[in-house]
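*Asks:* need the 3D shape of this:
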Amino acid sequence: MTRPVVQGSIRRRLLVLLLCASAVLAVLVYFLVQSVARQVAQQSQDNILTASALSVIDSARIVDGSVMVDLPYAALSMLDSITDERVFYAVRLGDELLTGYAELPRPPRVGARGTAQLSAEFLGEAVRIAAVTRPFATDLGRNVLEVSVAQTLSGQRQTLAWTSRLSLAVGAGFFALTVVLALLIARATIQPLDRLTASVSRRGPTDLRPVNAPVPQEMARLVTSLNGFMARLEASLNRSEDFIAEAAHRVRTPLAVVRTKAEIIQRQIHKPENRKAMAEMIEAIDESSRTAGQLLDHAMVSFRLDSLPRDRVDLRALMRDAVERIRPVAEIADIGLDIPHADPATISGDAILLQSAVRNLLDNAVKYSPADTRIEISLRRDARAVRLEVRDEGPGFPPGTSAALTERFARGSNAKGVIGSGLGLTIVQDVVTAHGGRLHLDNQHGGGACASLLFPLP
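*Replies:* A predicted model of the protein is given here:
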């Protein structure tokens, strides 16, 4: 049986696509969580720094013509204690530093009243700075009071690292969950195709009924094409069977009529040369009839092997029937047929094919046996197998040709002058193999051939 060209797997392709999409989503989830965590952490820090700067600027006042600022150390120490960070500040009136770190970077101002944030390097560390500006009136006129509060970012980075690990775990968990879901989705998607495959593969060779099982819309055209193919195949098989039966009748009957008329004419001919020519014509008719018959038998065997039934066959009754059918031919050739041993045996198979195999064995034995000899047909059964043997007293099989004789149209070197087509043992071999048995060809020690059919017991 020719195997189809396999190009990948739909289930695997679907699974790979789903997993790729899941991996992309997991990566997006990871970066999304990272981005949100970074924004939330920075916004929280900016709010705290801005609140601290506002508390400082709200404490500013004029005392004896000087600007006095009370630093709310509680707020600054809260920044330090909660996050374990270093805190810096700077208070400026215009461009004049009132208190704090003069080198602390100044964020760009946002008008005379507003807030601004800046990330920068200060004293070798990364800091986040929040600045608050507010108009302030002094004895010298109006000016702008600016308060900047800065905090290092090591604690924030630790928090972001922890968040990164958490988001990585979330992404991995999401991917693992999507893998399971992808497997379930792929299985559920391919399940209708698996059901259709199982439904068709469970059918016997002769079951060509259309597929009526419900299928998804995407498979409707496939099932319609499959049903159409099976309908055409059934019609073709029926035509082939009818052709074989009709050909067997139309070929054999005219040849039999021609042979009969040739024999009648031969009896009326008196010249030796004409009688010899007529005898050669009769021999050619016999050979043509036999060849055509065996070709049709071989076609019938090949056809039935594709849909081999498994009926209970009484092999002993079948053997005796075949012997009785060929007995008239054997008696004309002065050959005796004996059944010295016949055990009761029943096997599972096709009675028509088994009858054809036994008939071909007996026919070969009669053809190659000389006159005044006997053919023994026996049937023996043991615990494991049934053995049907046909022994004759003919020339036997040529040495080393047993395997070759089962090939189509193969004949032995001792077949010269014997009418035959070379298909008899081919038919026997095909039938025995289809029934799980084997054909064994050998020569007897005292002369003659022995052909054995071995069938396993059901």
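
*Asks:* only C-alpha atoms for contact and neighbour calcs from this point on.
*Replies:* OK.

*Asks:* and the residue lying closest to residue 452 once chain neighbours are set aside, helix, strand or coil?
*Replies:* Closest residue in space to residue 452, ignoring its immediate chain neighbours: residue 389 at 4.4 Å, by Cα to Cα, 6 or more residues apart in numbering. Secondary structure, DSSP: H, G, I helix; E, B strand; the rest coil: residue 389 is strand.

*Asks:* and the helices in the stretch 301-450 of the chain?
*Replies:* Secondary structure of the stretch 301-450 of the chain (DSSP state H, counting those that start in this stretch): helices at 315-332, 351-368, 424-434.

*Asks:* and of those, who's closest to residue 253?
*Replies:* Nearest to residue 253, of all those, is helix 315-332, at 18.3 Å by Cα to Cα.

*Asks:* which element, helix or strand, includes the spatially closest residue to residue 419 that is not a sequence neighbour?
*Replies:* Residue nearest to residue 419 in three dimensions, not counting chain neighbours: residue 287, with 5.5 Å by Cα to Cα, 6+ apart. Applying DSSP states H and E as the criterion places residue 287 in helix 272-305.

*Asks:* what is that helix packed up against?
*Replies:* If you count contacts as 3 or more Cα pairs under 8 Å, 6 or more residues apart in numbering; DSSP states H and E, helix 272-305 packs onto helix 220-268, helix 351-368, helix 424-434.

*Asks:* this one as well, want them side by side:
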Amino acid sequence: MRTRLIIVFLVPMTVILLALGGAYALSVARSIQQEVSNQQLADLGYFLTGARQSLRAANPAVVEGELERYSELYGTRVAVFDRSGMLWAAGGMRPESVNEEMTTRIGLALSGRRSDPSLAVLPWSLGETVMVEPVFDDGNVIGAVMIAESSDAPRGEILAHWALLVAVCAVVIGLLVFAVFRLARWVLQPMMRVDHAMAAIEHGEMDARIADDTGPPEMRRMIRLFNQMAEEIERVVSRQREFAMNASHELRNPLGALLMRVEYLATGLDERWETDVEKTREEGRRMSRILDTLLNMARAGQQDSSFAVVDLVELVRGRVAAWREVAAERGLSLVVDAPAPVMSVTDRTSVESALDAVIDNALKFAPTGSRVDVAVGSDAERSTISVRDRGPGLEPEELEMVTSRFWRSARDQNVPGSGLGLAIATDLLSGLRGSVEVSVPEGGGLCVALRLPAGEL
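*Replies:* Below you'll find the model as predicted:
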């Protein structure tokens, strides 16, 4: 966006400036060359009288001394030619220095025509400037006067003007670049703040807002609307979390009372009702687990992530140690495969909560006497914590649904749980710019990988 805005403003202005500068440069070159041509014409007019007198008197000495003084003073070659085109008198010019172009111009002058100056527009294409005027006597051409002057002086003057013009254009373009960058920053800075605020809200910072006192009026209006939208989202999310927490708290007491009443009633029933009572107890315990999970989800969504450098190997070893007793009660073994420290800039609490949910899920489905492997690895972009069990696994078409909330495989309906474990892990990892990947490894079971950014977020 910044690049496009700079191009839209800067390129047209630069093109216009270069076009005007080029036109001005050509105009300066023509003006200087015209000034030189006018000066030569004036000098030729001065020498015409002396040349006429010299030719009429048949005495070159009448004008030759004046031609030599002029040539020495200005470094210009001046010559008078007679009616036959032969050199009559000269200042700084020899007969052998008369080239073909000069001969052509002299012939035109002796025929009564004035020759035009050999002017060029570009200074590096300028050669020697030659002008020839016929000498008339009573309407008859009796000779010609020629001035040949080097172009070094006008060329240097033109190049000096052009250098000054280039310097001015460079300064103007620099000012334009500075102005366009400031304008782009003034226009885009509010948009960048909107982008940062949206990213903050995406990561759970619901209180992110934008100051609406800078930028163009249109952006200020958009920022005000964004702040209003953010406030509404924060209010809705807050009410959802409060509802989940309040519902979980409020339902725990009547559920506890209901389970106690079931136990009380069970004491008055004979053995025929034992199966039904046990099913009622299990449903009550399942409802209690669902309420605990909902409460944990509400709390996890409410907490602010605190990012810091975390050794994932140390984190995994700590959580596995906490779950080993549960695994032992179920006849399972937890094995950690993490040979070297793996560092990541992340939120420790969120990663621990997600790992707990995945380990809990693995212990539920792993058959007694099997092993659950927890491995830690990393590459240039990602750090990975993988938990692999050797349970029944899932069908390929079920892998996409396993992280959905309350989803349970049809063959696992009798396994205790709420179907929220992997959904909680997915929500927690998404807030850390990570992801949860579920796959079926060779040998059966299920492998759940928690992938986290390896560098700073």
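
*Asks:* one step back: nearest to residue 33 of the first structure, of the helices of the stretch 301-450 of the first structure?
*Replies:* Taking those one by one with Cα to Cα, helix 424-434 is closest: 67.4 Å.

*Asks:* tell me the angle that closest one makes with helix 272-305.
*Replies:* Going by axes from the mean of the first three to the mean of the last three Cα atoms, to 10 degrees, helix 424-434 of the first structure is angled at 10 degrees with respect to helix 272-305.

*Asks:* do you know how far residue 257 of the first structure is from residue 287 of the first structure?
*Replies:* Using Cα to Cα, to the nearest Å, residue 257 of the first structure is found at 15 Å from residue 287 of the first structure.

*Asks:* higher neighbour count, these two?
*Replies:* Higher neighbour count among residue 257 of the first structure and residue 287: residue 287, with 16 against 10, using other Cα atoms under 10 Å.

*Asks:* skipping its backbone neighbours, what lies nearest residue 247 of the first structure in space?
*Replies:* The nearest residue in space to residue 247 of the first structure (Cα to Cα, 6+ apart) is residue 296, at 7.6 Å.

*Asks:* list the residues that contact the one you found.
*Replies:* Contact analysis of residue 296 of the first structure by Cα atoms under 8 Å, 6 or more residues apart in numbering lists 244, 247, 248.

*Asks:* which strand is the longest one in the first structure?
*Replies:* Identified as the longest strand of the first structure according to DSSP state E is strand 125-138.

*Asks:* ok, residues contacting it?
*Replies:* So strand 125-138 of the first structure is in contact with 46, 49-50, 53-54, 57, 62, 65-67, 105-107, 109-121, 142-154, going by Cα under 8 Å, 6+ apart.

*Asks:* and stretch 269-284 of the first structure, by the same measure?
*Replies:* 259, 262, 263, 266.

*Asks:* go on, stretch 385-396 of the second structure?
*Replies:* Contacts to stretch 385-396 of the second structure, defined as Cα under 8 Å, 6+ apart, come from residues 312, 358-359, 362-363, 365-367, 370-377, 409, 440, 443-451.

*Asks:* can you give me the end-to-end distance of that stretch?
*Replies:* Start-to-end span of stretch 385-396 of the second structure (Cα to Cα) is 22 Å.

*Asks:* what is the burial count for the residue nearest to residue 452 of the first structure?
*Replies:* Using other Cα under 10 Å as the criterion, the residues surrounding residue 389 of the first structure number 19.

*Asks:* distance of it from residue 431 of the first structure?
*Replies:* Distance from residue 389 of the first structure to residue 431 of the first structure, by Cα to Cα: 16 Å.

*Asks:* columns distance to residue 339 of the first structure on top of the helices and strands packed on helix 272-305 of the first structure, output as CSV?
*Replies:* Converted to CSV, those look like this (distance: least, Cα to Cα, whole Å):
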stretch, distance to residue 339 of the first structure
helix 220-268, 30
helix 351-368, 12
helix 424-434, 20
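
*Asks:* quick one on the thing from earlier: how close does the residue nearest to residue 452 of the first structure sit to residue 380 of the first structure?
*Replies:* 8 Å.

*Asks:* return the closest of the contacts of residue 296 of the first structure with respect to residue 8 of the first structure.
*Replies:* Nearest member of those to residue 8 of the first structure, counting by Cα to Cα, is residue 244, at 41.8 Å.

*Asks:* thought the closest one was touching residue 302?
*Replies:* No. With contact defined as Cα atoms under 8 Å, residue 244 of the first structure does not count as touching residue 302 (11.1 Å).

*Asks:* list the residues that contact both of the two?
*Replies:* Common contact partners of residue 244 of the first structure and residue 302 (Cα under 8 Å, 6+ apart): none.
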